[in-house]
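[1] Show me the folded form of this:
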Amino acid sequence: MPFKKPLLYLTGDYSKFSLETRIFHTFCLVAIAALAYCVPLNFYLDLPISAWLSLAAMVVQFTLFFLSRFLNKTKLSIVLSIVIIHVVLIFNYIHNSGSGGPTLLLLLAVFFMVSAVSEPEAYKYWLSLNVFIALGLTLMEYFYPNIIQSMYVSRFTKFGDVATSYCLCTLTILIGHLFIKNNYYKAQRRLEAKAEDLEGINRTKNKMFSIISHDLKAPIASIQSYLEVLSEVDLDHQDRRKIKGDLMTMTQNTDMMLTNLLMWSKSQMEGIVLDKQLLDLEETIGPVIEVFKTISSRKEVVLSYSIDPKLQVYGDKNMLQLVIRNILSNAIKFTHPHGSVTLEAGYENSNCQIVIKDTGTGMSDQIKASIFSIKAESSYGTKNEKGVGLGLSLSKEFIELQNGSLKFESESGVGTTFFISLPLSKS
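    Sure, this is the predicted structure:
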């Protein structure tokens, strides 16, 4: 619709103006258009007083509209509009044939307008005033008929005036009704969307509680059991060494889960604050890889890497390190002993590409479809290492926040390859 944007602009944005205010603006626009139509019509019907009255009312209504829409004096504008309209209609009733003219119809249309635009605590008084004026004028005409003046010079002008007024009143009420109904449905859709968002947040919250109660409780309980064995049972050196290795693995996995949970919770509650700068890639992720070399060697998985020493990326250091930790942790977890994990970083067009490849178990189609989702389930590695279905979702979010991309290829039973693309510079 070509007039939709101008009309939305004139009535006001819903985020800045209340529903009552926007309805008032709509009525003002309808009244201005109707009065502009009535001016030549009344001259044509040989009703000069009504014509000049319509012109004056149109100017006043435009002024009140401008006062509300552009000067934010809505309350004052509504009060003045209601008072002036009733004063004009009283004058019109007396000088335009009383109950034989269109004034009572116009008062009915004003009754609807007042009920729609006035504030809840005030509209009962305005409606009472409208009813009082309508009844008062008809009683005055009944007891003092000589006060009422007729300006109709023929039956044609009378029926033309009344029919036109009826059409304008019907149009005003119809537009007001449609506007209210349309805004009601819009508000309902916004509420439904918010309800869906809240439901999603609630599901995520339940997932987090489930992770905290199960995924973190289990390794802590195992650590406690191992420590009790170490303190109460006299073990030989080989058994102690195996238990210490298992304890270290559990502690590192638990630490990774906690880091992911805390980072995710912080991003949800406080928003993510980026600290992007030009980073030396080897200096940034080299220490992370060295830590995972120790972990991989305990599992007898070969971890190797190759990074161009001159390679620099533009990103957030902490986020990038967390992403590399998550992907390397997964790669080692799902790779059998004597398998391999490789990390290579180089140039790809105007970006840096980091490729992390493993010879692990790969993924099924079902797992691939939800790998980056917060709904992804926790899984166990080749040596029963426990993970949390959150790290890759967080990694993808963090890479995309740095204007990069995270993709993968995987074949069940063959392995998985992750491709991280990051910009080389700020531009």
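[2] Going by C-alpha atoms from here, please, whenever you check contacts or count neighbours.
    OK.
[3] Can you list the buried residues in stretch 311-321?
    311-317, 319-321 (16 or more other Cα atoms under 10 Å).
[4] whoops, I mixed them up, stretch 3-14
    10-12.
[5] to the chain's geometric centre, what's the distance from that stretch?
    Between the centre of stretch 3-14 and the centre of its chain there are 21 Å (Cα atoms, centre = their mean, to the nearest Å).
[6] Contacts for that stretch next, please.
    22-23, 25-26, 69 (Cα atoms under 8 Å, 6 or more residues apart in numbering).
[7] what do you get for stretch 196-208?
    Contact with stretch 196-208 is made by 261, 374-375, as judged by Cα under 8 Å, 6+ apart.
[8] re the thing from before, identify the farthest-apart pair in the buried residues of stretch 311-321.
    With Cα to Cα as the measure, no two of these lie farther apart than 311 and 319, at 17.8 Å.
[9] Let me know the secondary structure of residue 336.
    Using DSSP: H, G, I helix; E, B strand; the rest coil, the structure places residue 336 in coil.
[10] Count the neighbours of the residue lying closest to it once chain neighbours are set aside for me.
    Nearest residue to residue 336 in three dimensions, chain neighbours excluded: residue 382, at 5.8 Å (Cα to Cα, 6 or more residues apart in numbering). Applying other Cα atoms under 10 Å, we find 15 residues neighbouring residue 382.
[11] here's the other one to compare against:
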Amino acid sequence: MLTCISVIFLLNSILIPSDHSSMITKNRIKSNWTALTGSPETHTLEARIFHVTCIFTILLFSCSIFFNYFIGLYNLSILLTPSVFAACGLYYLSKFKFKHSLAVMVFCILGNIVFVIFFLNNSGINGPSLVIYLLFFFLVMSIVPAKQRFLWVGINIIVALLLIVYQYKFPESVPLKHSDELRRSLDFAYVYFFTLLIVYFIITSIIDSHNREKTLAENRAELLELSNQSKNKLFSILAHDLRSPLNSIQNFLEMSLDEHINESEKKIIHSSLLRETRYTRQMLINLLSWSKTQMDGVSVNLVRLDLQETLESTILMQASLAEEKNITITNEIPEGMQVIADHDMLELVIRNLINNAIKFTPYDGEINISSEAHGTECWISVKDNGVGIAKTNEQNIFSLQSASTYGTNNEKGVGLGLVLCKEFILLQHGKIWLESEPDVGTTFFISLKMAV
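    This is a model prediction of the structure:
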């Protein structure tokens, strides 16, 4: 009985922590319990329930060996010993060899054989055998497939009836094994105790597993909803953001064919056409890059980069776009600063941030690109004195939930630019954030690891 009592305290400590400090211990025990029963990623719910069943069967039989010996049922103790090894083998077969169906079938067959032996060697209907067989039936119903349940119900009834009739016809072959009423009462109490304990923990395990599966299903539904929103956003970009500049390009080309327009008007058309082409090109780059991250994933090539050398050409290329609004771009990245980053990803991120700054900066504005060391990190900043971002919009600025807006010169947003910036910076193990004040300006910060 001391073994049984120690088991109670052990199992009780798993589920009911005594105070806040025991939560760490509880989490560690739960982690070990998951390792014993299997995780949802590697084993099905049915397999995990079977593993719990095997563990408690091993526990029950092991304790029963000592208990039956204590109350004088020596033959039964010897007979239960191979049953412990059989349960261990079935657990190993399902948990590590992943042959769950075979293990369940063998468990059910051996269980009936063990019960017959137990019935004949533990006083038959005058002992706790039928209670144990009822417990075994509960375990079988917990682990067998639904289509096999009726079969095992029938087998359970037939085996029980045959043994009862056999004892009625041949009572001398199933003698009372207990030496006195006290030992018989202790045997019944022991079986009742363990039956209650196993039923409780099996049901608890089933409920917990069901709740985990339900939570996983809810999480998958949320991810599916986010994926659906991303798809809708993508279709919106394709339907509107891509069609709109192409229509403008077509209109500009049709106007340029008009023989009645003068050179100054043609120059305006060409300037507008160039702007629309730049916008469309940038949008297509972002769209293709984002689509690749969503479908195939992106390979990241992290290398040592000289920051000034890497970004110089990108900043110069954006300068011509800024000239149309007479915006001054200042490059204050110091020489010799080196970071660990992906060359193409970093260029695309900075290009998008500068484009975004140009879009929301008014005529005669300023954009400053700089970097400085912060411990082992390099902080790159793109600062403008534009319209700024309202606090209510900052939360979704790096997601597809953010609505596209028009710039100070009626420029249309590319929709995916800042989303790409965040994804690409995270892929480089960096961080991105912003500081903004309406009507004052916005500063985007990027943090990357410094090259040692």
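[12] Just give me the closest of the contacts of stretch 3-14 of structure 1 to residue 294 of structure 1.
    residue 22 (66.3 Å).
[13] counterpart of the closest one in structure 2?
    Structural alignment (TM-score structural alignment) places residue 22 of structure 1 against residue 48 in structure 2.
[14] give the contact list for the aligned residue in structure 2 for residue 416 of structure 1.
    In structure 2, the residue equivalent to residue 416 of structure 1 is residue 442, according to TM-score structural alignment. Residue 442 of structure 2 sits next to 357, 383-389, 434-436 when contact means Cα under 8 Å, 6+ apart.
[15] separation between the residue with the largest distance to the centre of structure 1 and residue 103 of structure 1?
    The C-alpha centroid of structure 1 is most remote from residue 146, which lies 63.5 Å away (Cα atoms, centre = their mean). To residue 103 of structure 1, residue 146 of structure 1 is 17 Å away according to Cα to Cα, to the nearest Å.
[16] Residue 383 of structure 2 looks like it's in a strand, true?
    Yes. The assignment for residue 383 of structure 2 (three-state DSSP) places it in a strand.
[17] For residue 371 of structure 2, see how far away it is.
    Separation of residue 383 of structure 2 from residue 371 of structure 2 (Cα to Cα) stands at 11 Å.
[18] Compare the two (neighbour count), which wins?
    residue 383 (24 against 20).
[19] Give the aligned equivalent of that one in structure 1.
    Residue 383 of structure 2 maps onto residue 357 in structure 1, by TM-score structural alignment.
[20] for its match, what are its contacts?
    Residue 357 of structure 1 touches 331, 341-343, 415-418, counting by Cα under 8 Å, 6+ apart.
[21] Out of the residues you listed, which are shared with structure 2?
    With the contact criterion set to both residues aligned by TM-score structural alignment, their matches' Cα atoms under 8 Å, the contacts of residue 357 of structure 1 that also touch in structure 2 are 331, 341-343, 415-418.
[22] Just the strands from the stretch 301-427 of structure 1, written as ranges.
    For the stretch 301-427 of structure 1, the strands defined by DSSP state E, counting those that start in this stretch occupy 302-307, 312-316, 340-348, 351-358, 405-411, 415-423.
[23] Next, the angle strand 340-348 makes with the shortest one.
    Yep, that's strand 312-316 of structure 1 we're talking about. 100 degrees (axes from the mean of the first three to the mean of the last three Cα atoms, to 10 degrees).
[24] Quick one: average offset of strand 312-316 of structure 1 versus structure 2, please.
    On superposition with structure 2, the mean distance recorded for strand 312-316 of structure 1 (mean Cα distance after the TM-score superposition for structure 1) is 2.2 Å.
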